[in-house]
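S.K.: this one's structure only:
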């Protein structure tokens, strides 16, 4: 694991650095393909909105293991794609995969996009697939991103709608609460009106949030999906006794069985496709 003091982060993002350059990031690096498979149904609509041209320079915020960065680079054949994230583990994997897949016009950097000194107006397109919801100070972050988006450039985000509209989130949060209170706070950017106000204040224009609904994949069968979900969320059961933990897992497996299809285990999900321009 890397030292977390090498990268400059805003104090409001210290907690995110600790998580993503720590255990959370390690899990996401280990399970990168499964996380990518989970949201694969959103790929076409996301990149259609990004409308990346061959000569574009693309910035991918919260790139994780770099799947979207590599996809962007393949479209920007005469340009480039740069992915930034807080997780050194995922960035290391991203670099290895780019080399294995022979994507030469891509680069990765550990950076807090809220404060990083990207080049002024240095990017034609800024994208983020579920990576823009965790900034400690969203207005400062998007003001910085607007600064580095060239005039006429585009911002395209994929963010989650409120948790109550996401079957997978509400189901797993309830099961792993195991009778305890379920946290109710939604992630940032889940309210289109607030998102429009935020991005407009940051320097973007023409902000539009489009509701999109796609099935999310969690595994090929109940055993496969249960192993993955418990690995991701099982920490919430640590303070329970063995019987309560076993009951929660049993409840999870029963719910997964109800969502088994001939293609695997799927749950409904709801996201916002957010689009904006830099005037």
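M.R.: Arrived safely, thanks for sending. Bear in mind that the values here come from a model prediction, so they are computed numbers and not experimental data.
S.K.: every contact and neighbour count from this point should use C-alpha atoms.
M.R.: Will do.
S.K.: for residue 172, see how far away the residue located most distally from the centre of the chain is.
M.R.: Most distant from the centre of the chain: residue 243, at 33.8 Å, with distances by CA atoms, centre = their mean. Distance, residue 243 to residue 172, by CA to CA, to the nearest Å: 18 Å.
S.K.: put this next to the first one:
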């Protein structure tokens, strides 16, 4: 295997962490994405009693932040990677089973009932969701009417091929594309936040009456 192939194999762990390199990526995500997550979370008006689902919870650092922002609430995490689930559970072991619940699964078939959450978050993960309209509709299903959906991305320019050429299955979505698909999926009142870089955060709300 050549050097580029070896690097690409390691970087596949951004999509689905596995094994030793997966654990290293998860540790790096918890630290390297901390400032982006803090900025993204500042875009939402949190309530202390909220129940919140974090899709693609990775290493679990964002779940801990959610618990701190919702001191009377609960945080739920889901990730397609068993390695991520194990890592995130260790990160949140103090609250596991009482205020924090983490399981394996994907966005296209969320194992939760209708109207289960006050908010859903997605940090650095929609790149890998494939059919976004189907995914966003499923997010809408588990949100309470008027509930908030926060999407946070470090990269939002589809012309940026620096990562997509290395990480299989990764797709960069523009702000306009995400906003349009949210609208088609039953979301409204989308608010957009940007930094001087490519960083993008959208906060949208589930319609009170499902179409």
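M.R.: Thanks, I have it. The structure presented is a predicted model; accordingly, all values stated were derived computationally and were not measured.
S.K.: confirm the residue farthest from the centre of structure 1 sits in a strand?
M.R.: No - membership of residue 243 of structure 1 in a strand is not supported by DSSP: H, G, I helix; E, B strand; the rest coil, which gives helix.
S.K.: now do it against residue 232 of structure 1, distance only.
M.R.: Per CA to CA, residue 243 of structure 1 is found 20 Å from residue 232 of structure 1.
S.K.: equivalent analysis for residue 115 of structure 1, please.
M.R.: For residue 115 of structure 1, the distance to residue 232 of structure 1 equals 29 Å [CA to CA].
S.K.: with residue 67 of structure 1 instead?
M.R.: According to CA to CA, residue 67 of structure 1 and residue 232 of structure 1 sit 20 Å apart.
S.K.: check residue 163 of structure 1 too.
M.R.: Between residue 163 of structure 1 and residue 232 of structure 1 the computed distance is 17 Å (CA to CA).
S.K.: between those two, which one's more packed in?
M.R.: residue 163 (20 against 14; other CA atoms under 10 Å).
S.K.: packing partners of the top strand by length along structure 2?
M.R.: Scanning structure 2 for the strand with the most residues, using DSSP state E, yields strand 143-153. Applying 3 or more CA pairs under 8 Å, 6 or more residues apart in numbering; DSSP states H and E, one finds that strand 143-153 of structure 2 contacts helix 34-41, strand 117-123, strand 200-206.
S.K.: quick one: that strand to strand 117-123, angle?
M.R.: Strand 143-153 of structure 2 and strand 117-123 are oriented at 20 degrees to each other (axes from the mean of the first three to the mean of the last three CA atoms, to 10 degrees).
S.K.: and after strand 143-153 of structure 2, which helix or strand comes next?
M.R.: helix 175-184 (DSSP states H and E).
S.K.: how about that following helix, which residues of structure 1 does it hit?
M.R.: Counting by TM-score structural alignment, helix 175-184 of structure 2 falls onto residues 192-201 of structure 1.
S.K.: tell me the mean distance between the matching stretch and structure 2 once they are aligned.
M.R.: Mean deviation of stretch 192-201 of structure 1 from its aligned counterpart in structure 2 after superposition (mean CA distance after the TM-score superposition for structure 1): 1.0 Å.
S.K.: buried set for that stretch?
M.R.: Within stretch 192-201 of structure 1, the residues that qualify as buried are 192, 195-196, 198-200, counting by 16 or more other CA atoms under 10 Å.
S.K.: ok, now stretch 28-35 of structure 2?
M.R.: 29-30.
S.K.: in structure 1, what range does that stretch match?
M.R.: With TM-score structural alignment applied, stretch 28-35 of structure 2 matches the range 34-41 in structure 1.
S.K.: just to revisit the earlier point, with the buried residues of stretch 192-201 of structure 1 in mind, which one is nearest to residue 139 of structure 1?
M.R.: residue 198 (6.2 Å; CA to CA).
S.K.: excluding chain neighbours, give the residue nearest to the closest one in space.
M.R.: In this structure, residue 198 of structure 1 finds its nearest non-sequential neighbour in residue 139, 6.2 Å apart by CA to CA, 6 or more residues apart in numbering.
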